[in-house]
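**Student:** Starting from these lines, generate the structure:
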Amino acid sequence: MSRRVTVNVPDEVAERLEREPNVSQYVTTAIRDRMRHEERLAATRRLLADAGYQFTSEGVDRMRTRLAEHEARRAAGRSRGQAA
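**Tutor:** Okay, the predicted model is just below:
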C-alpha cells in the first residue's frame, strides 16, 4: 500500500530529485535509511545508558566540537599532502 504525499523542498534538493528516474523510490530509500539510523542510534544510547553512561546535551555538544576540530586537522593534513 502507498499514499501520495506532497512536500516542499529547497531548490538544490529539487534539482537533485529531478535527475532521478524514480523519485518515489529514491525518497523512500533515503527515509528508510534515516529511520534505520535513528533506530540504531536509539539502541546504542539505550545500551550505553544500561552500562551506566549518561548523556547530556552539553557533553554531546562538547564531543561534536572535538570531532569537528579533529576533522579540520585531518583535512588540513591532507591538503598539505600528509597522511591522514
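
**Student:** rest of the way, CA atoms for contacts and neighbours
**Tutor:** Noted.

**Student:** So the closest residue to Y26 other than its chain neighbours: helix, strand or coil?
**Tutor:** Leaving aside its chain neighbours, Y26 sits nearest to E20 (7.3 Å; criterion: Cα to Cα, 6 or more residues apart in numbering). Each residue gets one of three states, and E20 gets coil by DSSP: H, G, I helix; E, B strand; the rest coil.

**Student:** this one as well, want them side by side:
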Amino acid sequence: MPDDVAERLAKEPNVSAFIAGSVRRVMAGDRTRQSLREVGFVLTDAGLAEAGRKLDEALPKEWPIMDL
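**Tutor:** Sure thing, here's the model as predicted:
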C-alpha cells in the first residue's frame, strides 16, 4: 500500500467504514458517468482531468476564503 494512503488510513477510527464509503463514492461516480454516456455525453479521462484542473483553478478565484 502506498505510504500516503497508509498514513491517511491510520487516522481513521473505522478503516472498514472509511474504505466502504470511498468505494461507494467511486461507484456513484461510475453510475453518473454511465448515465451521462447514455444521454449522449462523451466523457474521457483526459476531458475529466482537464475539467478538474479548470475547476481547481477557478474555485479559489470565486471563493477565496475556502481552503481547498
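
**Student:** What TM-score do the two superposed chains give?
**Tutor:** Comparing the two superposed chains by TM-score structural alignment, normalised by the length of the second structure, the resulting TM-score equals 0.71, with 65 aligned residues with a Cα RMSD of 2.7 Å.

**Student:** and the top helix by length along the first structure, what does it pack onto?
**Tutor:** When the first structure is scanned for its longest helix (criterion: DSSP state H), the result is helix 23-50. Helices and strands touching helix 23-50 of the first structure, by 3 or more Cα pairs under 8 Å, 6 or more residues apart in numbering; DSSP states H and E: there are none.

**Student:** Which is the succeeding secondary structure element to that helix?
**Tutor:** Sequence-wise, the next helix or strand downstream of helix 23-50 of the first structure (DSSP states H and E) is helix 57-79.

**Student:** Okay, buried residues for that following helix please.
**Tutor:** Burial within helix 57-79 of the first structure, assessed by neighbour count using 16 or more other Cα atoms under 10 Å, is assigned to no residue.

**Student:** before we move on, back to that, from the chain's centre, how far out does the longest helix of the first structure sit?
**Tutor:** Centroid displacement of helix 23-50 of the first structure relative to its chain, using Cα atoms, centre = their mean, to the nearest Å, is 9 Å.
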